[in-house]
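> No letters, just coordinates:
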């Protein structure tokens, strides 16, 4: 069409006062059909590059923004993925969510996040809801049982697991090597001279807690005896469990994660117990606050790259490339001021 008007001018005429530029205005501006505009804007292909560039230029000049609902109906895709996490009160999950989101947005996707509040049944329900609405699903440290996880996996080809390994279900997975990280932490304490410790355990249904317990129990092979006290994954859990842990008079308290360690630290201070003079205290995850405590927290780091790697798996699934990958991200001990050699008299009393 060569009426002498620019695409912007033609759009102003076609809009007739409308505040939103529609697809017809772009088609008129580029001199093509609505179907051609739809194909170009949805990325379907089948349009020559010069013609596609003409459509994109007209859309840019007009300020056209495709209708999300219309695109979804046309392509069958929402360009959105869901992520279910067990507890948004844990800063560790925020770091992973942020990394997934940054990578997803860069690829033109949006991320919807839901909190299951440590409830396996709610987690399953949220996951099923996302399956019916979104293009893919990422499950972060899921607490649901294996049959529920298998049912989710059978309902979609676009499922990625983070921080839980379930080989028998066959879901592409990226996870931190919690067992090795915990074993290394126990080795650090043993090298300092500790022989009697207590583990403040994490949530009952947590795979990470199971893996960290594996590391704890293997530590007995080199002489670190670790008792176990149930706690949870929150600051309150650490606070509530600290007195029971201290009552056994360990020289070290090993916590499921950094939040538990901070709760335990507060309660120990109330009890007049000094860290690390009277007892060493360690966490896990190396959340941003870990280096700012008083004392700064000895912990285990390993989450770097987990979010981006998880999105990489999801991106390949969405592109129609099946994945069977199970990858473990190495974890390592970060030594700070909350761990030290036990006092000589404490060692002598063992």
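Received the coordinates, thanks. Because the structure is a prediction, the values reported are computed rather than measured.
> When you work out contacts or count neighbours from here on, use the C-alpha atoms and nothing else.
OK.
> buried residues in stretch 313-325?
By neighbour count with 16 or more other CA atoms under 10 Å, stretch 313-325 contains the buried residues 313, 314, 315, 317, 318, 323.
> Output those residues in JSON lines; the columns should cover distance to residue 160.
Compiled in JSON lines, the buried residues of stretch 313-325 are given as follows (distance: CA to CA, whole Å):
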{"residue": "313", "distance to residue 160": "7"}
{"residue": "314", "distance to residue 160": "6"}
{"residue": "315", "distance to residue 160": "10"}
{"residue": "317", "distance to residue 160": "9"}
{"residue": "318", "distance to residue 160": "11"}
{"residue": "323", "distance to residue 160": "9"}
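> Generate a markdown table for those, with distance to residue 175 and secondary structure as supplementary columns.
Conversion of the buried residues of stretch 313-325 to a markdown table gives the following (distance: CA to CA, whole Å; DSSP: H, G, I helix; E, B strand; the rest coil):
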| residue | distance to residue 175 | secondary structure |
| --- | --- | --- |
| 313 | 12 | helix |
| 314 | 14 | helix |
| 315 | 17 | helix |
| 317 | 18 | helix |
| 318 | 20 | helix |
| 323 | 15 | coil |
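> Nearest to residue 123, out of those: which one, please.
Within these, proximity to residue 123 (CA to CA) peaks at residue 314, which comes in at 19.6 Å.
> Spatially nearest residue to the residue nearest in space to the middle of the chain, not counting backbone neighbours?
Centroid check for the chain by CA atoms, centre = their mean gives residue 96 as the closest residue, at 3.6 Å. Nearest residue to residue 96 in three dimensions, chain neighbours excluded: residue 307, at 4.8 Å (CA to CA, 6 or more residues apart in numbering).
> One more to weigh against that first structure:
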């Protein structure tokens, strides 16, 4: 977003004037703060106060700071109802996620909520429970009741999202790329993350990996699996075993015995929740990690550093994704371009859950 470079008439360092021949307004009686009192205290017009309170970026920073200081000193709070009527807006945005219990989405929620809150916007959150059809219904309903929408890791097929794009606009995608979609996307380079994990594990002598797969409708699962298959195809003597799993702790826990039966010396789990469950399940089966089997995750959730042993994983900048989603959505809501798509580079965090392949 860019602030305007020109100075509007109402942005000049001039006080608000009253109608009639009386000129400048005199002192107001004590009482509830009004937009006029804030304008007088800041020495600007009411229009400037309104634009600052509505989150506009076209007001000069020094004037905006003066308006906010005056509003704070007077304990002024703009009327949400009045603002909504004036702008034709609700003052809210929406976030739809597949699973709120997953810390990956909690990080995006935190970053988005904090950024939107600073601009005076409230956040509505809906959970689809990994159901693509339910997600579509929720997204359309959320968009009708808010000014803009963020879809985090949507499970709907690409074509369905393209069909709905006009009805969902303005909206931003997080953890997803859809070719030909007229909406900005913020995604993660899953190929790079998987390649780092594979290089780390093969460097430790591992040649047989088991992949604990994610939800079938997850684009992140699809791209991570594709990267693993490419690695297996390009390395002689490299074996990849694909095991059906899921995205939650219980899924990983249930996969511990299939991992043991596969004969793999290392596990690449779809995410950290699955990896954490696998660690517990393997421990219950008497399997030493990393002595017998190495285990890795993906996402870099805070809990991963406190597992036993601490989990090797690939970290994603979750809060930053949420913050940038707001910046792009705010631009779209104001008739500007949502900017270019961004693919974030993940970072390998090597901890104690990986070690040399057993001889």
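Arrived safely. Remember, predicted model here, so these are calculated numbers, not experimental data.
> circling back to that earlier point, could you find the counterpart of the residue nearest to the centre of structure 1 in structure 2?
In structure 2, the residue paired with residue 96 of structure 1 is residue 108, using TM-score structural alignment.
> That match and residue 97 of structure 2, how far apart?
In this view, residue 108 of structure 2 and residue 97 of structure 2 are 10 Å apart by CA to CA, to the nearest Å.
> same deal with residue 209 of structure 2?
Distance from residue 209 of structure 2 to residue 97 of structure 2, counting by CA to CA: 30 Å.
> Could you do residue 262 of structure 2 as well?
33 Å.
> more neighbours, these two?
Set side by side, residue 262 of structure 2 and residue 97 show unequal neighbour counts under other CA atoms under 10 Å, the larger going to residue 97 at 27 against 15.
> so what's the more buried one up against?
Contact analysis of residue 97 of structure 2 by CA atoms under 8 Å, 6 or more residues apart in numbering lists 105, 125, 126, 127, 128, 151, 152, 153, 154.
> Can you give me the buried ones in the helix or strand the match of residue 96 of structure 1 falls within?
When elements are defined using DSSP states H and E, residue 108 of structure 2 is found to belong to helix 103-118. Buried residues in helix 103-118 of structure 2, counted by 16+ other CA under 10 Å: 103-116.
> How about stretch 58-71 of structure 1?
Of the residues in stretch 58-71 of structure 1, those scored as buried under the neighbour-count criterion (16+ other CA under 10 Å) are 58, 59, 61, 62, 64, 66, 71.
> Pretty sure the fifth one sits against residue 15.
Put plainly, it is residue 64 of structure 1. No - the pair residue 64 of structure 1 / residue 15 is not scored as a contact, 11.6 Å apart, by CA atoms under 8 Å.
> quick one: common contacting residues for those two?
By CA under 8 Å, 6+ apart, residue 64 of structure 1 and residue 15 have these common neighbours: 21, 22.
> which other residues reach stretch 222-238 of structure 2?
Contacts made with stretch 222-238 of structure 2 from outside it, assessed by CA under 8 Å, 6+ apart, are listed as 190-191, 194-195, 198, 207-208, 211, 213, 216, 239-240, 270.
> can we see that at 10 Å?
Defining contact as CA atoms under 10 Å, 6 or more residues apart in numbering, one finds that stretch 222-238 of structure 2 is touched by 189-195, 197-199, 202, 206-216, 219-221, 239-242, 268-270, 298.
> out of the buried residues of helix 103-118 of structure 2, which one sits closest to residue 52 of structure 2?
residue 116 (14.6 Å).
> now stretch 178-197 of structure 2: which residue numbers in structure 1?
Stretch 178-197 of structure 2 covers residues 166-185 of structure 1 once aligned (TM-score structural alignment).
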